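Kindly generate the corresponding structure for this input.
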Amino acid sequence: MVQIEKVEHYYINNHTMVISPNYDPIYQSKIIETNRTVLAKQTPIKIIDSSCIQEGGATLDGRKKAIEIVTKKKVMIPIPVDPSKGIILIPTMKVRHPDCTWIDYCHIKDCQSILGHKNETEVIFYNNQSHKVDLSPSKMHNQVMLAAHVFGYFIKNKYIS
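The predicted structure is shown next:
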């Protein structure tokens, strides 16, 4: 059985796989980690913003603007919370949409279509857990490829001298 913990504040870490709205007046976010589920009082956007500031001293908006320049996209862009640790979050909707779910790129093993549900995708993680998102498989694949581009942008200097 998965352990559920309730917290006041949550910071994204290497175990964070999914951040989604929880639709509860007190615990507004549900976070799925590799070995536990966390309910947090903050909204997903607040969690991401405070984690961006803590991990690199830049706000969510600052990182979003930087990635808009890198990718030449303005909608549904991945957010590099801590690219040095591989923490790149993929949105399933517009970044500020209250129903947006966020998936950590480096935990994704595969994305599969769900029979009879053309606008839903099952995301399979490396620990063999899965999570259903309201996004077509082709759009989810595009989001994963865009996150890979962002990830590569930040780590390429380690390999190029």
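
can we go C-alpha only for contacts and neighbour counts from here?
OK.

number of nearby residues for residue 138?
Using other CA atoms under 10 Å, residue 138 has 16 neighbouring residues.

Where does it fall, secondary structure wise?
helix 137-155 (DSSP states H and E).

now residue 123
Here residue 123 is covered by strand 117-125, with elements defined by DSSP H and E.

for that strand, packing partners?
With contacts defined as 3 or more CA pairs under 8 Å, 6 or more residues apart in numbering; DSSP states H and E, the packing partners of strand 117-125 are strand 108-114, strand 130-133, helix 137-155.

can you list contacts of that strand?
Identification of contacts with strand 117-125 by CA atoms under 8 Å, 6 or more residues apart in numbering yields 107-114, 130-137, 140.

likewise stretch 8-15?
For stretch 8-15, the surrounding residues in contact (CA under 8 Å, 6+ apart) are 33-35, 40-42, 47-48, 50-51, 85-87.

what do you get for stretch 151-160?
Here stretch 151-160 makes contact (CA under 8 Å, 6+ apart) with 80, 83-84, 86, 88.

to compare against the first, here's another:
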Amino acid sequence: MKKDSFIEEYEVTPYTLLIKPVQYGKKTYSQIFEWEGEYICPHKPMDIIKRSCEYYGSSYEGRKEGTRHLTGITHKSPIAVDPVCSILFFPTTSPVRSECMWVAYDHIMSRTKNHYGDTDVVFRNGWKTSLPLSSSSLDNQLYRTALLKNRYVQRIAETERKFLYVNRSIPKTKEHEKPFV
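Predicted coordinates for the structure are as follows:
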């Protein structure tokens, strides 16, 4: 990873791997790890997740409610920041806790329990870090996020099937009979 750069504002992207809280005096900032770089932002990780949800067209509460509706998950909910681009994050603890990190689901390549009781994670770009949660907790969060992603994929496929069915049942018109749009 490259050296940290300071940025004032940040929204997650398909290249975001991890958002981690860091203390600067009495204030909590975020250390953001991307595919090819690291950044420090003067906002809490939760604020970045909320702002990112808004950037992609919904509120955090709306995304959280969507997760509950699709999966039944109500605590430590994974969040589809942008379901269209498959940008899904999960929290390492309760999101209201100051030490909560947010991890990008699709970037995790492997994980192993370490001798401290934490879990070492390798991301798809080869970067390795330790997350302060047990391997069973991480596996649970991965499972819950996979469930959410699968439900989105199912809904998209169902919508496409319905569209194809409706589109096939509409009688074809001659070119000169098509309505003006």
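
Surely residue 77 of structure 1 is in contact with residue 67?
Yes - if you go by CA atoms under 8 Å, residue 77 of structure 1 and residue 67 touch, sitting 7.2 Å apart.

out of the two, which sits in the busier spot?
Set side by side, residue 77 of structure 1 and residue 67 show more neighbours around residue 77, with 24 against 19, by other CA under 10 Å.

any idea how far residue 150 of structure 1 is from the more buried one?
Note on residue 77 of structure 1: its distance to residue 150 of structure 1, by CA to CA, to the nearest Å, is 9 Å.

between the two, what contacts are shared?
Counting by CA under 8 Å, 6+ apart, the residues touching both residue 77 of structure 1 and residue 150 are residue 67.

tell me what the helix or strand harbouring residue 63 of structure 1 is packed against?
Assigned by DSSP H and E, residue 63 of structure 1 falls within helix 60-71. Contacts defined by 3+ CA pairs under 8 Å, 6+ apart place helix 60-71 of structure 1 against helix 44-56, strand 79-82, helix 137-155.

give me the number of residues near residue 102 of structure 2?
26.

Go through stretch 142-160 of structure 1 and flag the buried ones.
143-144, 146-147, 150-151 (16 or more other CA atoms under 10 Å).

any idea which of those residues is the one closest to residue 59 of structure 1?
residue 150 (16.9 Å; CA to CA).

for residue 81 of structure 1, what are its contacts?
Per CA under 8 Å, 6+ apart, neighbours of residue 81 of structure 1: 48, 51-52, 55-56, 60, 63, 87-89.

so residue 101 of structure 2 makes contact with residue 45?
Yes - at 6.9 Å, residue 101 of structure 2 and residue 45 qualify as touching, with contact defined as CA under 8 Å.

Who has more neighbours out of these two?
residue 45 (27 against 24).

quick one on the thing from earlier: tell me the angle of the strand holding residue 123 of structure 1 relative to strand 108-114?
Orientation check (axes from the mean of the first three to the mean of the last three CA atoms, to 10 degrees): strand 117-125 of structure 1 against strand 108-114 gives 160 degrees.
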